[in-house]
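J.: when you get a sec, could you give me coordinates for this:
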Amino acid sequence: MEKQLNVGLIGYGFAGRAFHAPVITSVPGLNLRKVVERRSDFSKKRYPWVEIVRSADDLYRDPEIDLVVVTTPSTNHVEFVRDALNADKHVVVEKPFTATAEEADELIELAKEKNKVLSVFHNRRWDGDFMTIREILQNGLIGEVKECEFHWDSFNPIAASTNWREKSGLGTGVLYDLGVHLIDQAVCLFGIPNMISADVHIQREGAAAHDYFDLTLFYDRHLKVSLKSSRMVRTRGPRYTLHGDKGSFIKYGLDPQEQALIDGHTPANSRDWGKEPEELWGSIDTTVGGLNVKGTIETIPGAYQDYYQNIYEHITGVSDLVVKPEEARMNIRLIELALESHKEGKVIPIRL
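T.: So this is what the prediction gives:
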């Protein structure tokens, strides 16, 4: 019989409700056993078998809880992750990992001391468009990439949200919230850059946290990677644009998994989970084997469940950990350097 790992979920806000709980319950080896909800019982309506507890301490004290998943605001990740590791639990934490690289270093060291698994939920590595781009590059379909742009734009010109991400302070704002995903994808594809420059601003009147960024990552081989986000984009452009010495790949649209999860679907109850409609497939214009090729490439179906499948397999000794905490720490370090670049108005060399 397959070994079962009992999971305790801290927080049932948007991240816990829309992402973690439905994906965790789609992995056969994971048993969502307890959910920390301070004042409500919302999770029990969808998962009637779970036990609702009011304090994270209940998870830490329970010897049957193997894995603690932290989905609280990133500004207090350190406290919950530290306490869970000290209670000898494996830990998955929502991105961004921490507000500073120093905090990340502390948690990584503690996980090593306790011999426990620590990983950050960088689920966008399992977006279908990103998975497709990775295959395009690995197969050399557009040659050596020289320039690319990743965008995460929206149209929300009025700053009216009271969400923690919109408040002032370290660890808030769109660079931590969305930029960390684009940084993680860029580093996965191209490695750690040599230099970084950044323009980080508040565009919307009344906003307290930065809501715009334009980052440039500089690499050897004359590669430049631009990462951008704005809340003032009413007409969306491409999400991904890549130009290589053999051709180009351009992709519009957002991975469908997030909306499917919000709508109540899960990888376990959906026949075509993560499959993108043909009208959103990316376009390629390139040369293969001396032949000019122009058309579309079918998007690989996204698979957020594979993140938690890997967590299960790593804890049970079957697979290596895919999202390592050191990688998530690097993303935070690049955010720190981006903010430094913006403040000083110059290109900053990467200092790990």
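
J.: switch to C-alpha atoms for all contacts and neighbour counts from now on
T.: Will do.

J.: not counting sequence-adjacent ones, nearest residue to residue 100?
T.: Nearest non-adjacent residue to residue 100, counting by C-alpha to C-alpha, 6 or more residues apart in numbering: residue 332, 6.2 Å away.

J.: look up how far residue 182 lies from that neighbour.
T.: 12 Å (C-alpha to C-alpha, to the nearest Å).

J.: in terms of packing, which of those two has more residues around it?
T.: residue 332 (28 against 23; other C-alpha atoms under 10 Å).

J.: so who does the more buried one touch?
T.: With contact taken as C-alpha atoms under 8 Å, 6 or more residues apart in numbering, residue 332 is in contact with 96-101, 180.

J.: ok, it to residue 273 distance?
T.: Residue 332 is 31 Å from residue 273, where distance means C-alpha to C-alpha.

J.: what of residue 252?
T.: Residue 252 sits 19 Å away from residue 273 when distances are taken as C-alpha to C-alpha.

J.: report the distance from stretch 234-252 to the chain centre.
T.: 21 Å (C-alpha atoms, centre = their mean, to the nearest Å).

J.: which of the residues in that stretch are buried?
T.: 238-244, 246-252 (16 or more other C-alpha atoms under 10 Å).

J.: out of those residues, who's nearest residue 286?
T.: residue 247 (3.9 Å; C-alpha to C-alpha).

J.: can you tell me the SS state at residue 249?
T.: State at residue 249, reduced to three classes by DSSP: H, G, I helix; E, B strand; the rest coil: strand.

J.: enumerate every residue touching the closest residue to it other than its chain neighbours.
T.: Counting by C-alpha to C-alpha, 6+ apart, residue 249 lies nearest to residue 284, which is 4.5 Å off, once chain neighbours are set aside. If a contact means C-alpha under 8 Å, 6+ apart, then residue 284 has 247-250, 293-297 as its contacts.

J.: to compare against the first, here's another:
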Amino acid sequence: MQLVKVGLCAFGMSGKVFHAPFLKEHPGFFMSAVVERSKEESKEKYPDATIYRSVEEMLNHSDVEVVVVNTPVQTHFEYVKMALEAGKNVIVEKPFTVDVSEAEQLVQLAEEKGLFLSVYQNRRFDRDFLQVKKILNDKKLGDIKEAEIRFDRFRTEPSGKQHKENPQQTGSGSLHDLGAHLIDQAVQLFGFPEKLFGDVFSMKGIEYANDYFEIILFYKNKMRVRLKSSVFSKEAHYAYVIHGNKGSFLQERTDNQETELVAGTLPTYGENWMLPLKDSDGILNYVNDHGETERTLTSSEPGNYMNYYQEIYEHIVFGYDLPSPGKEVIQNMKLIDACFESSEKEEVIHLD
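T.: Modelled structure (predicted):
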């Protein structure tokens, strides 16, 4: 099997949880380099990875083929550009960049260099999102009229992370953090909208970056999609609510890959590493072809973030489609920018 050398730009939570374990367990990848500015925490689990003290040092001295830019979003533009100019393919954490202008510049540079640029949209591989895709593909709901996707938390106290909570730093706040997932999922499920309205603000106060947003996406077929997130949600809502002219589907957010990874569980290659659910996590209620109502409890199949890296590997080795290419995710950045504009102007924004 062809071995692909990869370098991580940071070894914080993102590196420890979402990237290094999958690179270690996938036989086609070798994490040969990691940036740790002062510590050497990676040595315990990844002793074969050379530690560099800066991204510049890694790019100048490492022979990695792929660089994972998993630093704070405010540094994404600088480090992705640096890696591309050094001739490296790039995986960049979501959100892609702080605005659409930066995203467009990076995509153009990658095309000029003949390199790939993929955005790590890992929640395309969540069990609950995959179940919604399956239900929509089955077309039992008929023509979709309304949908809501939520990602709520109960985190009423500040985290102390300036790059996420300082309102003076572009790219901080929930809209770039969780909104990048919800917007991506909406576009994947329903396509790019005609216009939007956004309400974005901080429930904790103006000294903190936005921690609440509600977005309404308007589609030409008169469908509406609402995206919502709050950090003051003690009781869980259904994460996905889909209504069509033949029925409805409600899906809980049940993917627990992140929880297992944080606890130290290692993913496995070539099979689902998460256990099946013991209980149902969805409700499907629709009118069948005989005019009869069918209401069933549904259970989603395990998700698997390893499939993202498998698709990256197949793109490198076999030339298969690149997962979440930067050129595609530019659309998400356009919607994030439009949300801020809409919230500030308190008006609907028409999209190109």
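
J.: TM-score for these two?
T.: Here the TM-score for the pair of chains, by TM-score structural alignment, normalised by the length of the first structure, is 0.95; 350 aligned residues with a C-alpha RMSD of 1.6 Å.

J.: tell me the secondary structure at the residue nearest to residue 249 of the first structure.
T.: strand.

J.: kindly report the same for residue 342 of the first structure.
T.: helix.

J.: so what touches stretch 4-13 of the second structure?
T.: 15, 28-36, 41-42, 54-55, 58, 63-71, 313.

J.: go with 6 Å
T.: 29-35, 55, 64-71 (C-alpha atoms under 6 Å, 6 or more residues apart in numbering).

J.: cool, stretch 147-158 of the second structure as well?
T.: 225-234, 239-242.

J.: just these now: which is nearest residue 318 of the second structure?
T.: Of all the contacts of stretch 147-158 of the second structure, residue 318 of the second structure sits closest to residue 240, with 35.0 Å by C-alpha to C-alpha.

J.: which one in the first structure is aligned with the closest one?
T.: In the first structure, residue 240 of the second structure lines up with residue 240, judged by TM-score structural alignment.

J.: so that match touches residue 253, yeah?
T.: No. At 9.0 Å, residue 240 of the first structure does not count as touching residue 253 under the criterion of C-alpha atoms under 6 Å.

J.: one step back: buried stuff in the helix or strand containing the residue nearest to residue 100 of the first structure?
T.: Per DSSP states H and E: residue 332 of the first structure is located in helix 325-344. Using 16+ other C-alpha under 10 Å as the test for burial, helix 325-344 of the first structure gives 325-342.

J.: do the same with stretch 28-43 of the first structure
T.: By 16+ other C-alpha under 10 Å, the buried positions in stretch 28-43 of the first structure come out as 29-37, 41, 43.

J.: next, format those as CSV and append distance to residue 306 of the first structure and secondary structure.
T.: Formatted as CSV, those follow (distance: C-alpha to C-alpha, whole Å; DSSP: H, G, I helix; E, B strand; the rest coil):
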residue, distance to residue 306 of the first structure, secondary structure
29, 12, coil
30, 12, strand
31, 16, strand
32, 17, strand
33, 20, strand
34, 22, strand
35, 22, strand
36, 24, strand
37, 26, coil
41, 28, coil
43, 23, helix
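
J.: burial count for the closest residue to residue 273 of the first structure other than its chain neighbours?
T.: The shortest distance from residue 273 of the first structure to any residue other than its chain neighbours is 5.5 Å, reached at residue 267 (C-alpha to C-alpha, 6+ apart). Residues within reach of residue 267 of the first structure, counting by other C-alpha under 10 Å, total 23.

J.: how close does residue 267 of the first structure sit to residue 304 of the first structure?
T.: For residue 267 of the first structure, the distance to residue 304 of the first structure - C-alpha to C-alpha - is 8 Å.

J.: leaving out sequence neighbours, find the closest residue to the residue most central in space within the first structure.
T.: Nearest to the mean C-alpha position of the first structure, counting by C-alpha atoms, centre = their mean, stands residue 122 at 3.1 Å. Computed as C-alpha to C-alpha, 6+ apart, the closest residue to residue 122 of the first structure that is not its neighbour in sequence is residue 95, at 6.4 Å.

J.: so residue 197 of the first structure, which state does it fall into?
T.: Strictly by three-state DSSP, residue 197 of the first structure counts as strand.

J.: tell me, how many residues neighbour it?
T.: With other C-alpha under 10 Å as criterion, residue 197 of the first structure counts 23.

J.: on that earlier part again, and the residue nearest to residue 273 of the first structure, what pairs with it in the second structure?
T.: In the second structure, residue 267 of the first structure lands on residue 267 (TM-score structural alignment).
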